[in-house]
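>>> fold the following, please.
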Amino acid sequence: MATIGETHIENRERIQPNDTNNHGSAHGGNVMRWLDEVGAICAMRHAGETCVTASVDDLDFEQPIPQGETCVVVGYAYATGRTSIRVRLRAFHEDPRTGERERTTDSRFVFVAIADDGSPVPVPDLTVGSERCEELRRAALDGERGQ
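Alright, predicted model coming up:
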């Protein structure tokens, strides 16, 4: 049984010209792909199984990520079903020179654990683990309720 903290993943992508749209900022499809990749790793870290994307419950693009900046994707599992794992994913644009960040994207994805034949398999319960992890879980659940 993994804790929320054990599923926490952070990854970076530098926004290059081939990652951008006509406005010189990260193409939304690329940001979605980066979110999906990090989310799958969070889910697999918890499940101990291959996980596939079942749904994107929320995906809010709040501001662009300019070319030359770094896209930081942060994710963690915060709830489970019988075969599913809910993962909160956020993206930030980060100045590579200073490390200053601003949130650009907030989302929640659902992944399903699968066996080699593609059939869903049960996942263990997720434990909170610490006060910080409880804060992360609460923030993700509050966001589901539109708060």
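>>> from here on, contacts and neighbour counts on C-alpha atoms
OK.
>>> show me where this structure has helices.
Here the chain has its helices, by DSSP state H, at 28-47, 131-144.
>>> can you list the residues that contact the shortest one?
Surrounding helix 131-144, the residues in contact under the criterion Cα atoms under 8 Å, 6 or more residues apart in numbering are 4-5, 78-79, 88, 108, 128.
>>> determine which two of these are furthest apart.
By the measure Cα to Cα, R108 and V128 form the most distant pair in the contacts of helix 131-144, at 17.9 Å.
>>> okay, the two: which has more neighbours?
Higher neighbour count among R108 and V128: R108, with 26 against 19, using other Cα atoms under 10 Å.
>>> pull out the buried members of the contacts of helix 131-144.
Buried members of the contacts of helix 131-144, counted by 16 or more other Cα atoms under 10 Å: 4-5, 78-79, 88, 108, 128.
>>> any chance of TSV for those, columns distance to E69?
Converted to TSV, the buried ones among the contacts of helix 131-144 look like this (distance: Cα to Cα, whole Å):
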residue	distance to E69
I4	29
G5	27
Y78	28
A79	32
R88	22
R108	24
V128	33
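>>> tell me the one among those residues nearest to R101.
Set against R101, the nearest of the buried ones among the contacts of helix 131-144 by Cα to Cα is R88 (18.0 Å).
>>> so that closest one makes contact with A77?
Yes - counting by Cα atoms under 8 Å, R88 does reach A77; the two are 6.4 Å apart.
>>> here is the second sequence; please produce its structure so I can put it next to the first one:
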Amino acid sequence: MTALIETLVENREMVQPNHANMLEVAHGGNVMKWMDEVGAMSAMRFAGETCVTVRVDRMNFERPIPVGDTAYITAYVYDAGTSSVRVRLVTEREDLRTREREKTTESYFVYVAIDENNDPTSVPELTVNSEEGTRLRDEALEGATGCR
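Prediction:
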């Protein structure tokens, strides 16, 4: 069994000009790629196995991330099946000079754990054993309504 809080992964990506579109903000495809990578890290941390993306339930871009700011990405496992792992991902725009953050993107990814033959393999049971874990799981389940 793996506790939800143990699956929490946070990462930053500095938005450089080569990550931007013609409006000088992060290209949505780059944000999605960064989120997928951080989500996979969370899923693998949970499963103890290689995990591959099988579905993106939705991708909501609420505001842009300008060049020079960072994309601050948080991911955690909030549910698991036999071989599938559901991960909530939230990206915030962060100004490193002021430490100001605001949510820019939210999504729910599904990964599948695979073995050395690339076949689906079982994952452990997810446990929630802290107030913070309960809060995170409740937020994810509330936001994921309609994604199943």
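>>> on that earlier part again, just the helices of structure 1: most buried one?
Ranked by mean neighbour count, the helices of structure 1 are led by helix 28-47 with a mean of 22 (mean count of other Cα atoms under 10 Å).
>>> burial of the closest residue to E49 of structure 1 other than its chain neighbours, as a residue count?
In space, and not counting its chain neighbours, E49 of structure 1 is closest to A113: 5.8 Å by Cα to Cα, 6 or more residues apart in numbering. Here the number of neighbours of A113 of structure 1 (other Cα under 10 Å) works out to 26.
>>> which ones are touching A113 of structure 1?
The contact partners of A113 of structure 1, taken as Cα under 8 Å, 6+ apart, are 43-44, 47, 49-52, 83-85, 120-123.
>>> show the buried residues in the residues you listed.
43-44, 47, 49-52, 83-85, 120-123.
>>> what is the nearest of these to D58 of structure 1?
Nearest member of the buried ones among the contacts of A113 of structure 1 to D58 of structure 1, counting by Cα to Cα, is I85, at 14.7 Å.
>>> contacting residues for the residue lying closest to the closest one once chain neighbours are set aside?
Distance criterion Cα to Cα, 6+ apart; nearest residue to I85 of structure 1, sequence neighbours excluded, is F111 at 5.3 Å. Applying Cα under 8 Å, 6+ apart to F111 of structure 1 gives the contacts 39-40, 43, 51-55, 84-87.
>>> swap the cut-off to 10 Å and go again
Going by Cα atoms under 10 Å, 6 or more residues apart in numbering, F111 of structure 1 touches 36, 39-40, 42-44, 50-56, 77, 80, 83-87.
>>> same check on Y78 of structure 1?
3-5, 7-8, 42-43, 85-88, 108, 126-128, 133-134, 136-141.
>>> against T70 of structure 1, how distant is it?
As judged by Cα to Cα, to the nearest Å, Y78 of structure 1 and T70 of structure 1 stand 25 Å apart.
>>> ok, G118 of structure 1 next?
From G118 of structure 1 to T70 of structure 1 the distance is 35 Å (Cα to Cα).
>>> do G81 of structure 1 as well
33 Å.
>>> quick check: R45 of structure 2 touching A75?
No - between R45 of structure 2 and A75 there is no contact under Cα atoms under 10 Å: 11.0 Å.
>>> what is in contact with these two at once?
Shared contacts of R45 of structure 2 and A75, defined by Cα under 10 Å, 6+ apart, are found at 7-9, 39.
>>> of these, just say which sits nearest to E92 of structure 2.
V9 (13.9 Å).
>>> and that closest one, what is it in contact with?
By Cα under 10 Å, 6+ apart, the neighbours of V9 of structure 2 are 38-43, 45, 73-77, 89.
>>> widest-spaced pair of these?
Pairwise distances across the contacts of V9 of structure 2 (Cα to Cα) peak at 15.9 Å, for the pair R45 and I73.
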